[in-house]
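Participant: Using only what follows, build the 3D model:
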Amino acid sequence: MNTVVKITGFGAALVAFFGAAYGLGSAVGPVTSEPAPAAHSRHDGGASPAPGGGSADTAPGGLQISEGGYTLDLKTAGVRAGEEGELRFAIRDRHGRQVTAFQREHDKELHLVLASRDLVTYQHLHPSRAADGTWSTPVTLPAAGSYRVFADFTPGVKGGKNLTLGADLPVAGPFKAAEMPVPSRTVTVDGYTVTLDGTLPPGKPGRLTQNVARDGRSVTDLQPYLGAYGHLVALRSGDLAHLHVHPNGEPGDGRTPPGPGISFTTTAPSSGTYRLFLDFRHNGTVRTAAFTVESGAGGDTAARESSPAETDGHAGTGGSRGHGH
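Facilitator: The predicted structure is shown next:
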């Protein structure tokens, strides 16, 4: 057979093959690498019981960009390390419209968290929403690499489902890989020592308490932050699965003291290594204490002892610099 004819025939076969594949893809819907939608952790810090003594509410959020008919539309393609940029995004409904109605939860319509893939850098920001539903906030990220953006919100006016959607944000610049901070039970940040008690067992609720001290004395006058004495975000190493929980009790309920202990109940969806980021407010400043904890290994250990040098500053944002107000 003539060589030109052979090539022509081969090209036609390729066109036919990919044309059929495109048609099949159009018939079954777009292909995505995002995992199946997962339920979001309850904001009261509890977990619904499930048969067998586990929890029916252990599936983390933040692994998907779309869930329940809503999509996180990240309008910022990327930023440069060490330079202030603007992060812009919107929440779109199933019709592609930008959402403008949100329920206020813990003093905000939407909570925004940024974390590096190595879980060394963490920032909890409070963006502003324009009338058309576009959210924006200034952001400065200290190191190059891949970051995950988490948007935690409840759409609608009343009765909507709380969602946490996630999207990746590239940060340009010279890249240097960082190691996960070692498991720790004591962290020092800006002169405050925060000690972690409790366990994080996989598949069932565990109680965690962070005790805050300064200069060797317990802090008993913590100030409310986002409607509570503490705000906890937990991220699983590897896929950055997001668990967003809140304290047991709240200011003014007649039974929750303003320190030194801040108690949470949460469920790890699986065995593995997690980073816990505790935001607390004292003397008008919000600080972040970050812990590395293990679930399932070594008897469901919450954390192991490590030196202050290993834990100081591992929130990655220098305490209150991790917050936007």
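
Participant: Every contact and neighbour count from this point should use C-alpha atoms.
Facilitator: Will do.

Participant: the helices in this structure, which residues?
Facilitator: Counting by DSSP state H, the chain has helices at residues 3-28, 308-311.

Participant: Looking at those helices, spot the one closest to Ser136.
Facilitator: helix 308-311 (31.6 Å; CA to CA).

Participant: List the contacts of that closest one.
Facilitator: 181-182, 184, 186-188, 290-291 (CA atoms under 8 Å, 6 or more residues apart in numbering).

Participant: Kindly recompute the last result at 7 Å.
Facilitator: 181, 184, 187-188 (CA atoms under 7 Å, 6 or more residues apart in numbering).

Participant: so which of the helices of the chain is the most packed in?
Facilitator: For the helices of the chain, the largest average neighbour count (mean count of other CA atoms under 10 Å) is found in helix 308-311, namely a mean of 16.

Participant: what's the offset of that one from the middle of its chain?
Facilitator: Distance, stretch centre to chain centre, for helix 308-311: 23 Å (CA atoms, centre = their mean, to the nearest Å).

Participant: thinking again about what came up before, could you dump the helices of the chain into JSON lines with distance to His242 added?
Facilitator: Output for those, formatted as JSON lines (distance: least, CA to CA, whole Å):
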{"stretch": "helix 3-28", "distance to His242": "29"}
{"stretch": "helix 308-311", "distance to His242": "21"}
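
Participant: structure for this one too, so we can compare:
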Amino acid sequence: MHTGLRITAFAAALAATFGTAYGVGRGVDPVVADKAPAPHETHGRPSTEQQERKEGGDHEDRESAPPGGLQISENGYTLDLATARVTAGQRTELRFTVRDGSGKAVTAYQREHDKELHLVLASRDLVTYRHLHPTRAADGTWSTPVDLPRAGGYRVFADFTPARKGAGNLTLGADLAASGPYDPAPLPAPNGTVRTGDYQVRLDGALRPGRASELKLRVSRRGEPVTDLQPYLGAYGHLVALRSGDLAYLHVHPNGEPGDGATKSGPQVSFTATAPSPGTYRLFLDFRHQGTVHTAAFTVRAGTAPGTRPSAPAAETEHSEGHGH
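Facilitator: Coordinates of the predicted model:
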């Protein structure tokens, strides 16, 4: 680490590109096609042989799909990031467009969790995180203000579903560079609990590669369980997972929803998730309480020995509270 090293926007972009190539070049397995099954979905139970193969770490025969968020184009759609460079510490308008196969800007989307498009922005070292909700102009151009605190490489993820019949959900990604004094941070160490402001969030359950598993996140404030979480984008919590190295993207939603007659408003929010592959991940939980959205960031390792407790960074993480929610 060289504190105070001055990099230009071009150097930051180059570093981000190299980081992507390095992560892929290290031979990390691709993201599996199926996300975590929602409570209302029915999936066939795998055979004993298939289940043992998944649990045993044999990934060569696993059905795979292009990694989520690692591609800028997929299924005829392209993320056109007009703002590819910003200056760290300066408020900038981030602008982008989603284009179809003919190059036209997409102007019709399906609303999912109260929004047409969800925008996630994360630094390459997975310390800075933003969950943003940009506005769309009539011509299809999306925009949102951003103020990134640190220089270096970032990845922008657009999570959306076009309104076209038969179109599925897509997550497209593009690199963003922030210029300024570059001081890379190490990935926070695993720990069982994380704090964000006055809140403490505990994570229980194991993130498993190629296999759905339940993750339970329990929210407390000043030692007392929070039983009055407020709906945020149609749920009591949202979870984004990013794989360390290449930033493969996994967006999962909680089991149950407000008003379904069974889901309580805390202190526990439950998710069902499938890790794309063995490795280290950062999990970002967004939740709302007393009118404010908070983010708890966890570092977890998928593929560890059975019975190992998942983890979270002991130190607080730069997160999205007050930045786009």
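
Participant: still on that earlier bit, of the helices of the first structure, which is nearest Arg214 of the first structure?
Facilitator: Among these, helix 308-311 comes nearest to Arg214 of the first structure, with 14.2 Å by CA to CA.

Participant: quick one, strands of the stretch 1-150 of the second structure?
Facilitator: Per DSSP state E, counting those that start in this stretch, the stretch 1-150 of the second structure carries strands over the ranges 5-7, 73-74, 77-81, 85-87, 92-99, 117-123, 129-132, 135-136, 141-146.

Participant: What residues in the first structure pair up with the fifth one?
Facilitator: Using TM-score structural alignment, strand 92-99 of the second structure corresponds to residues 85-92 of the first structure.

Participant: List the buried residues of that stretch.
Facilitator: Buried residues in stretch 85-92 of the first structure, counting neighbours by 16 or more other CA atoms under 10 Å, are found at 85, 87-92.

Participant: the strands in the stretch 101-250 of the first structure, which residues?
Facilitator: 110-116, 122-125, 128-129, 134-139, 145-153, 163-172, 186-189, 192-198, 205-214, 217-218, 231-236, 242-245.

Participant: so the fourth one versus strand 110-116, what angle?
Facilitator: I take that to be strand 134-139 of the first structure. Put simply, strand 134-139 of the first structure runs at 40 degrees to strand 110-116, going by axes from the mean of the first three to the mean of the last three CA atoms, to 10 degrees.

Participant: Mean distance between strand 134-139 of the first structure and the second structure after superposition?
Facilitator: Strand 134-139 of the first structure: mean distance to aligned residues in the second structure after superposition is 0.3 Å, counting by mean CA distance after the TM-score superposition for the first structure.

Participant: Also the third one?
Facilitator: Compared with the second structure after fitting, strand 128-129 of the first structure has a mean deviation of 0.3 Å; criterion: mean CA distance after the TM-score superposition for the first structure.

Participant: Where in the second structure does that strand fall?
Facilitator: Under TM-score structural alignment, the match for strand 128-129 of the first structure is residues 135-136.

Participant: Check stretch 231-246 of the first structure too.
Facilitator: Mapped onto the second structure using TM-score structural alignment, stretch 231-246 of the first structure covers residues 238-253.

Participant: Kindly provide the distance from Pro60 of the first structure to His40 of the first structure.
Facilitator: According to CA to CA, to the nearest Å, Pro60 of the first structure stands 6 Å off from His40 of the first structure.

Participant: Pro181 of the first structure too?
Facilitator: Applying CA to CA, the value for Pro181 of the first structure to His40 of the first structure is 26 Å.

Participant: likewise Ala12 of the first structure?
Facilitator: Between Ala12 of the first structure and His40 of the first structure the distance is 48 Å, computed by CA to CA.

Participant: Then Leu226 of the first structure?
Facilitator: 19 Å.

Participant: More neighbours: which of the two?
Facilitator: Ranked by neighbour count (other CA atoms under 10 Å), Leu226 of the first structure and His40 place His40 first, with 21 against 17.

Participant: Isn't that one up against Leu163?
Facilitator: Yes: the pair His40 of the first structure / Leu163 is scored as a contact, 5.9 Å apart, by CA atoms under 7 Å.
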